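K.L.:
Predicted coordinates and the sequence they were generated for:
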Amino acid sequence: MGARVSVGVSLKMYFGHRQARDWFARVAEIARTHPAVTGGDVELFVIPTYLQVLPALDAFAGTPVLVGAQDAAAEDAGAFTGEVSPAELAEVGVQVVEVGHAERRRLFCETDEVVAAKTAAALRNGLVPVLCIGETERAEADVAAAEVMAQLQSALADAPAGRVLVAYEPVWAIGAPEPAPAEHIRAVAGALRAAVPTLPGRAGSGVIYGGSAKPGLLGALDDSVDGLFLGRFAHDPSALAAVLDEAAELASRQTEAAG
């Protein structure tokens, strides 16, 4: 893991089982034939519901697509009815896990302390946390940057070493008709992207943008992000394919810039 550009999709709870399996099949075909994905320049990960994880692993077998989970417990085992163990997720082949999404914080009262515990649990089990952070209210870029940097430091303060994908998702942009303005994303995500490589033990980490992300956005963000985290705008596989094309262009530009 550790491509130049990462593109992820969370299906949340939008798809039923049959619909999800059909979507997996279509996306697997795209992944098998997309040069940037097969060549490793673009990393694609898919995060379905828990019940869809095993069929997703089957559907994406033989492709570079990584399968993730939308959440994981802070503990590896024990009397935790209804929870899903990060150790078991790793055992079945899951490689990434979403942590700290705004909906988990709002609907299930997850605090910064819970997010930190889940981030640590993911890392100690060899999973890559997709660590969701973002300002709760719309604010100037410098204020937003300070808020998300505090969230990042809180989540990683006592976490084991390992790669992390930081998903910058301004809470006010999640579910909105449009993403946050490009200049705002560039400023806040750019600050995160400058900070993440300096964190000890975080080799291969990067910053991706979520929050109503859709085709056409990645090109407007220049080099301020390392990819996108998509939601409903990826329900159409052709839209996902368009984002993968944009990611391939970004990866090419980064390769050229690196000399």
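P.N.:
Perfect, thanks for sending it.

K.L.:
can we go C-alpha only for contacts and neighbour counts from here?
P.N.:
Noted.

K.L.:
List the residues that contact His235.
P.N.:
The neighbourhood of His235, defined by CA atoms under 8 Å, 6 or more residues apart in numbering, consists of 11, 23.

K.L.:
Quick check: it vs Met13, distance?
P.N.:
Between His235 and Met13 the distance is 12 Å, computed by CA to CA, to the nearest Å.

K.L.:
just Gly68 next, same as before
P.N.:
When CA to CA is applied, the distance between Gly68 and Met13 equals 14 Å.

K.L.:
With neighbour numbers in mind, choose between these two.
P.N.:
Neighbour comparison, Gly68 and Met13: the larger count goes to Gly68, with 30 against 10 (by other CA atoms under 10 Å).

K.L.:
Report the contact partners of the more buried one.
P.N.:
When contacts are counted by CA under 8 Å, 6+ apart, Gly68 touches 45-48, 53, 94-98.

K.L.:
Is Arg202 in contact with Leu165, as I believe?
P.N.:
No: with contacts counted by CA atoms under 8 Å, Arg202 stays clear of Leu165, the gap being 9.6 Å.

K.L.:
Tell me which of the two has more neighbours.
P.N.:
Counting neighbours by other CA under 10 Å for Arg202 and for Leu165 shows that Leu165 has the greater number, 24 against 17.

K.L.:
try this one next to it:
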Amino acid sequence: MTSPLVAVSLKMYFDRKRSLEYFDAVRDLALHTPAVRGGDVRLAVLPDFLTLPAACAALSSTAALVGAQDLAPADRGAFTGEVSGADLAALGCSCVEIGHAERRTIFGEDDAMIAAKTAAAVRNGLIPFLCVGEAERTTPEEAAHECFRQVERALANTGRPAETWIAYEPYWAIGAAEPAPADYVRAVCAQLRASLTHLGDAVTLVYGGSAGPGLLARLGDAVDGLFLGRFAHDPSALAEVVAEAAAARTGAATPA
């Protein structure tokens, strides 16, 4: 099976001091967790741009990965305020988040922009971490169809990347008090995974959207891990999820 992925985005919640403290905690977690050291659980942190260098430095001696929350569609040029994927790769980033609901709804990114950013990630050797989801709760079939459409359009300029991470994040669950119901998520992800078989083993499918400790066991093998936000901004909560992922890897966790 694919090694579970536990990724956490800090969005723009932390000031610099808190970010640095968080990186130190993640470093300790990565160094002292056998499942992370041995590659049985993949751990990734996506901080803000200004603290990316510090994150790369703090985690360079560990198996933990560092990713960016966005990138420019072009590598060089007159793009004021943008950050090049080439520079992210040179810094030591391994992955980059693309197409989050906030980028789509607040900043107006459309399918064409997301496809251009995905192509920029791939040509710079970064794993595209595609966020997909439906705007409103619907049937699992309709949600899976919309997610598949978003994946296909994101990959329109890249074909079949060597590796792609996909975060299923229903918009209506982002920032909510609870994640989407487990049975709903399992149904959507099962259908989405079935539609992505042409990508082979290159796909890692995780759930995001108010995800936190205790959820992974309820989702079972429908997902390959979780994409966490505020519910893992406490390092102890992140450690709980990593332990759950390690248990799932060994078959100790089953759906409730």
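P.N.:
Looks like it arrived, so ask away. The structure displayed is predicted, hence computed values, not measured ones.

K.L.:
And the TM-score between these chains?
P.N.:
Once superposed, chain against chain, the TM-score is 0.95 (TM-score structural alignment, normalised by the length of the second structure); 251 aligned residues with a CA RMSD of 1.4 Å.

K.L.:
Asp71 of the first structure and Ala102 touch, don't they?
P.N.:
No: taking contacts as CA under 8 Å, Asp71 of the first structure lies outside contact range of Ala102: 12.0 Å.

K.L.:
More neighbours: those two, which one.
P.N.:
The residue with more neighbours, out of Asp71 of the first structure and Ala102, is Asp71; 24 against 21, by other CA under 10 Å.

K.L.:
Now that one: closest residue in space that isn't a chain neighbour?
P.N.:
Glu98 (5.3 Å; CA to CA, 6 or more residues apart in numbering).

K.L.:
now for the helix or strand containing that neighbour, which elements pack on it?
P.N.:
Of the helices and strands defined by DSSP states H and E, Glu98 of the first structure is found in strand 96-99. With contacts taken as 3 or more CA pairs under 8 Å, 6 or more residues apart in numbering; DSSP states H and E, strand 96-99 of the first structure sits against strand 42-47, strand 66-69, helix 112-124, strand 128-133.

K.L.:
Trace Arg137 of the second structure over to the first structure, please.
P.N.:
Taking TM-score structural alignment, Arg137 of the second structure has Arg138 as its aligned residue in the first structure.

K.L.:
mean deviation (superposed) between the longest helix seen in the second structure and the first structure, please.
P.N.:
Ranked by residue count and defined by DSSP state H, the top helix of the second structure is helix 16-32. Superposed on the first structure, helix 16-32 of the second structure shows a mean distance of 0.6 Å to its aligned residues (mean CA distance after the TM-score superposition for the first structure).

K.L.:
Now the following helix or strand past that helix: buried residues?
P.N.:
The element immediately downstream of helix 16-32 of the second structure (helix or strand, assigned by DSSP H and E) is helix 34-37. Going by neighbour count (16 or more other CA atoms under 10 Å), the buried part of helix 34-37 of the second structure is 35-37.

K.L.:
Check stretch 219-239 of the first structure too.
P.N.:
Neighbour-count burial for stretch 219-239 of the first structure, counted by 16+ other CA under 10 Å, picks out 221, 223-231, 234-235, 237.

K.L.:
Serialize the residues you listed to a markdown table and add fields for secondary structure and distance to Ile208 of the first structure.
P.N.:
As requested, these are arranged in a markdown table below (DSSP: H, G, I helix; E, B strand; the rest coil; distance: CA to CA, whole Å):
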| residue | secondary structure | distance to Ile208 of the first structure |
| --- | --- | --- |
| Leu221 | helix | 11 |
| Asp223 | coil | 11 |
| Ser224 | coil | 9 |
| Val225 | coil | 5 |
| Asp226 | coil | 5 |
| Gly227 | strand | 5 |
| Leu228 | strand | 5 |
| Phe229 | strand | 6 |
| Leu230 | strand | 10 |
| Gly231 | coil | 13 |
| Ala234 | helix | 15 |
| His235 | coil | 19 |
| Pro237 | helix | 20 |
